[in-house]
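Enquirer: Here you go, sequence then predicted model.
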Amino acid sequence: MYVPSSKWTWAFMLLILLQCIISLAIESYVFGEFQASLRSPSDDPNTPSGALTIPTYLALFIFGFLYQLVLAYDALRAKNTIQIIGICIYNLGMMIYSSVEMDQVNDAIKGDPRQNIEGLEPNNDIAPGTYVKLRPFLIAAPCVIAFFTVLLSLVAWKLYDEFAWTIYKHISADLRLKRRYLQYQIYIALLKFDFFFFLGFTVQFLVVVREGTTLAEVIITSIALPVTIALLFLAAYITRRESYVGQCGIIAVYFAGMAYFVFKLVRMWDSPREKQYAPVRHSLTTFAALTLVLLVVTIVMAFVCMRNFHKGLRPHVQKRKVPDANAAGAYDQNGSRVHGYDGKDGNAHQLNHIPPRMTID
């Protein structure tokens, strides 16, 4: 079991944990007040979809912050600077999501005729004055995350310097090989973040957007979730194995995913069915937009990683355990042990300590 070894690794992990506790406490209070104010239980089939807004937000916040804890632990254990930076950006995305929550809850409770949103309060489905009680906590949520984002960014800057030596020992002084390894790390980190944002969009769609959704669409969306998870693991495996055919297939899947999210965005804002999405339209739009941005960057990095195939990186990304002193040596571009390394072409170099990593990494 990994134990943080420096004050900065301890600080980063404790900040993530503290943010998780405070944010979930705020969301739990909002959830409790909201549920207590409803006129009918949220599991009633006749309950308006707006009543599912707060429970869905709470579920996503719980998963989001717990997933962030796992990512932080993995990044510190592996001394992965790229993933540490990614966690700070991820935190920024959570702040945007919590900011959208305030406007979305206001629309769900009070309604908005301009956007065809039927509120719970005008229909007497919730106690009057509920939003007034929730508003201070809805404002506090993004403020807390913003505060911790600043602190995490400062600590990440310190960790960048601390982990730089580890990368140097792993990849040596070959700048080209070091650059290829960092590009691989960026790609793997993107896969991990893609998973959360796709999951967040899918959960909101399945839970809140019920009216008018066909059974076939629900089944297809439900099946797409485990398939996507499997594809993300497969994408990491293919990159480690350096398969051109497999990488081209994965990139084609990324483009199909982009087409899916563009289709959903168009349906949410400019189609006869846009009213179905009204209760969570802003939230779904946020997730869809962030996922599209991540997919574009992921596609770019997939091409970059494919360009780096068979250039000496494979032994470094395939090894999972720290080799002993006798196992350290040089490897050629096919992964075979060699005893001489001139450091000219970057196709072979000394394999030193490689930190253990998650399966997807």
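Expert: Happy to help now that I have it.
Enquirer: Could you use CA atoms for every contact and neighbour count after this?
Expert: OK.
Enquirer: hang on, isn't Ile145 packed against Gln19?
Expert: Yes. Ile145 is in contact with Gln19 according to Cα atoms under 8 Å; the separation is 7.0 Å.
Enquirer: Which of those two has more residues huddled nearby?
Expert: Neighbour totals were compared for Ile145 and Gln19, and Ile145 leads with 23 against 17 (other Cα atoms under 10 Å).
Enquirer: The more buried one and Ile96, how far apart?
Expert: Distance, Ile145 to Ile96, using Cα to Cα, to the nearest Å: 9 Å.
Enquirer: So which residues of the chain form strands?
Expert: Counting by DSSP state E, the chain has strands at residues 330-331, 337-338.
Enquirer: Take this one as well and set it beside the first:
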Amino acid sequence: MYIPNSKWTWAFMLVAFIQAVVGVTLEAYVFAKFQTSLRDKSEEHAETTTIPTYLAVFMFGFIYQLVLVYDALRLKNTIQVIGLVLYNVGILIYAAIQMDQISDAVDVLGKGHYIADHFWPSIKPELIALPCLMGFGTVLFAFLAWKLYDEFAWTIYKHISADLRLKRRYLTYQIYIALLKFDFFFFLGFTVQFLVVVKRTPNAEFGVTIAVLFITFIFLLLAAYWVRKESLAGMCVVILLYFAALGYFLFKLVRMYASSRERIKDYIPARKSLTSFAVITLLLVLATIVVACMCAWNFNKGLKPHIANRKPGPGPEAGKPYSTEMPHLSGPAPSRMTID
């Protein structure tokens, strides 16, 4: 439960908490207003599930971000802190897409008089406020991430020593672990939206999509475990599965735009949102494949003891978040010293 006690870490946590509370409150208001504005027989339309799904994914995104913020500060992971700034940008884009998709869904429901006329004017200000909140939060995150980078650099220096090659390997490992955590959210967000919003999915495809939910969680845990243990065989399996995931998301993306005219109608209520999630996930998977290969290349080169010895909480000596006692490294002593 240890978090480094400094004004910048607490400021970062506070910004994330306030953003999450305000964001979830706005989304909860829109959700409640939507449920009370629906009329009889509205459940026959896909749009009645589209809007709650958007809102649920958005609220989960805020809660998951809080978990990642705590995790990044606990581990003093500068890469994850920077990744959280980009994650906030992703949620900002999703907030803009969400407003457009909800507007389209309300238009469809309004034509059939399945929703109260006052619904859209009553929730439009909240939907406009959300991207503004995210934009301001992103600016604050970026500033605080810069301050935290300077603060955490000294801890990394003490933990890894002045060996530049070892520091690069450790940086690669940090990037890989951070990517796995962000992969989880976008994998899950895409799959849940696809399952709930897209109607008339063939049974075989629906079953595969359900299986992906469970496989993803186990797979990401194994991916983190094998890189820590420096298992080359395990990483080869992981990289092959990444390529399978790449094919899966490409198939889903093509399916949304290249299906028959009748099938495309099933994707229209969530196509913009699904497309944004699919594209971001594809980019993340590609980045993860590259970094996974780099991690595998770094196996058996002296990094494993440092990863195994890293402690997120206070060490045996009071006030020290990590043990600074370094395991013996073979080879000549490093000739250069630097602090990032």
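Expert: In hand now; what should we look at? Computed from a predicted structure; not experimentally measured.
Enquirer: TM between them?
Expert: For this chain pair, the superposition-based TM-score is 0.91 by TM-score structural alignment, normalised by the length of structure 2; 327 aligned residues with a Cα RMSD of 2.0 Å.
Enquirer: In structure 1, which residues correspond to stretch 170-188 of structure 2?
Expert: Mapped onto structure 1 with TM-score structural alignment as the criterion, stretch 170-188 of structure 2 occupies residues 181-199.
Enquirer: Which positions in the matching stretch come out as buried?
Expert: 181-194, 196-199 (16 or more other Cα atoms under 10 Å).
Enquirer: ok, back up a step: out of the strands of structure 1, which is the most enclosed?
Expert: For those, the stretch with the most neighbours on average is strand 330-331, a mean of 21; neighbours defined as mean count of other Cα atoms under 10 Å.
Enquirer: That strand vs structure 2, average offset?
Expert: Strand 330-331 of structure 1: mean distance to aligned residues in structure 2 after superposition is 2.8 Å, counting by mean Cα distance after the TM-score superposition for structure 1.
Enquirer: Can you name every helix or strand that that strand contacts?
Expert: Counting contacts by 3 or more Cα pairs under 8 Å, 6 or more residues apart in numbering; DSSP states H and E, the secondary-structure elements packed against strand 330-331 of structure 1 are strand 337-338.
Enquirer: for the stretch 151-300 of structure 2, what spans make up the helices?
Expert: In order along the chain, the stretch 151-300 of structure 2 carries the following helices (DSSP state H, counting those that start in this stretch): 164-197, 203-229, 232-258, 261-267, 271-297.
Enquirer: before we move on, the earlier item: can you list the strands of structure 1 in a markdown table and add distance to Leu265 of structure 1?
Expert: Compiled in a markdown table, those are given as follows (distance: least, Cα to Cα, whole Å):
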| stretch | distance to Leu265 of structure 1 |
| --- | --- |
| strand 330-331 | 48 |
| strand 337-338 | 51 |
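Enquirer: What does Tyr67 of structure 1 correspond to in structure 2?
Expert: By TM-score structural alignment, Tyr67 of structure 1 lines up with Tyr64 in structure 2.
Enquirer: Leaving aside the residues adjacent along the chain, what's closest to its match?
Expert: Leaving aside its sequence neighbours, Tyr64 of structure 2 sits nearest to Phe185 (Cα to Cα, 6 or more residues apart in numbering; 7.7 Å).
Enquirer: again with Tyr331 of structure 1
Expert: Taking Cα to Cα, 6+ apart as the measure, Tyr331 of structure 1 lies nearest to Arg337, with 4.4 Å between them; neighbours along the chain are not counted.
Enquirer: on that earlier part again, and the helices of the stretch 151-300 of structure 2: which comes nearest Met326 of structure 2?
Expert: helix 164-197 (12.5 Å; Cα to Cα).
Enquirer: Kindly calculate the angle that that closest one makes with helix 232-258.
Expert: Helix 164-197 of structure 2 runs at 40 degrees relative to helix 232-258, counting by axes from the mean of the first three to the mean of the last three Cα atoms, to 10 degrees.
Enquirer: Helix 164-197 of structure 2 packs against which elements?
Expert: For helix 164-197 of structure 2, the helices and strands in contact under the criterion 3+ Cα pairs under 8 Å, 6+ apart are helix 47-75, helix 78-111, helix 119-160, helix 203-229, helix 271-297.
Enquirer: By how much does it deviate from structure 1 on average?
Expert: On superposition with structure 1, the mean distance recorded for helix 164-197 of structure 2 (mean Cα distance after the TM-score superposition for structure 1) is 0.5 Å.
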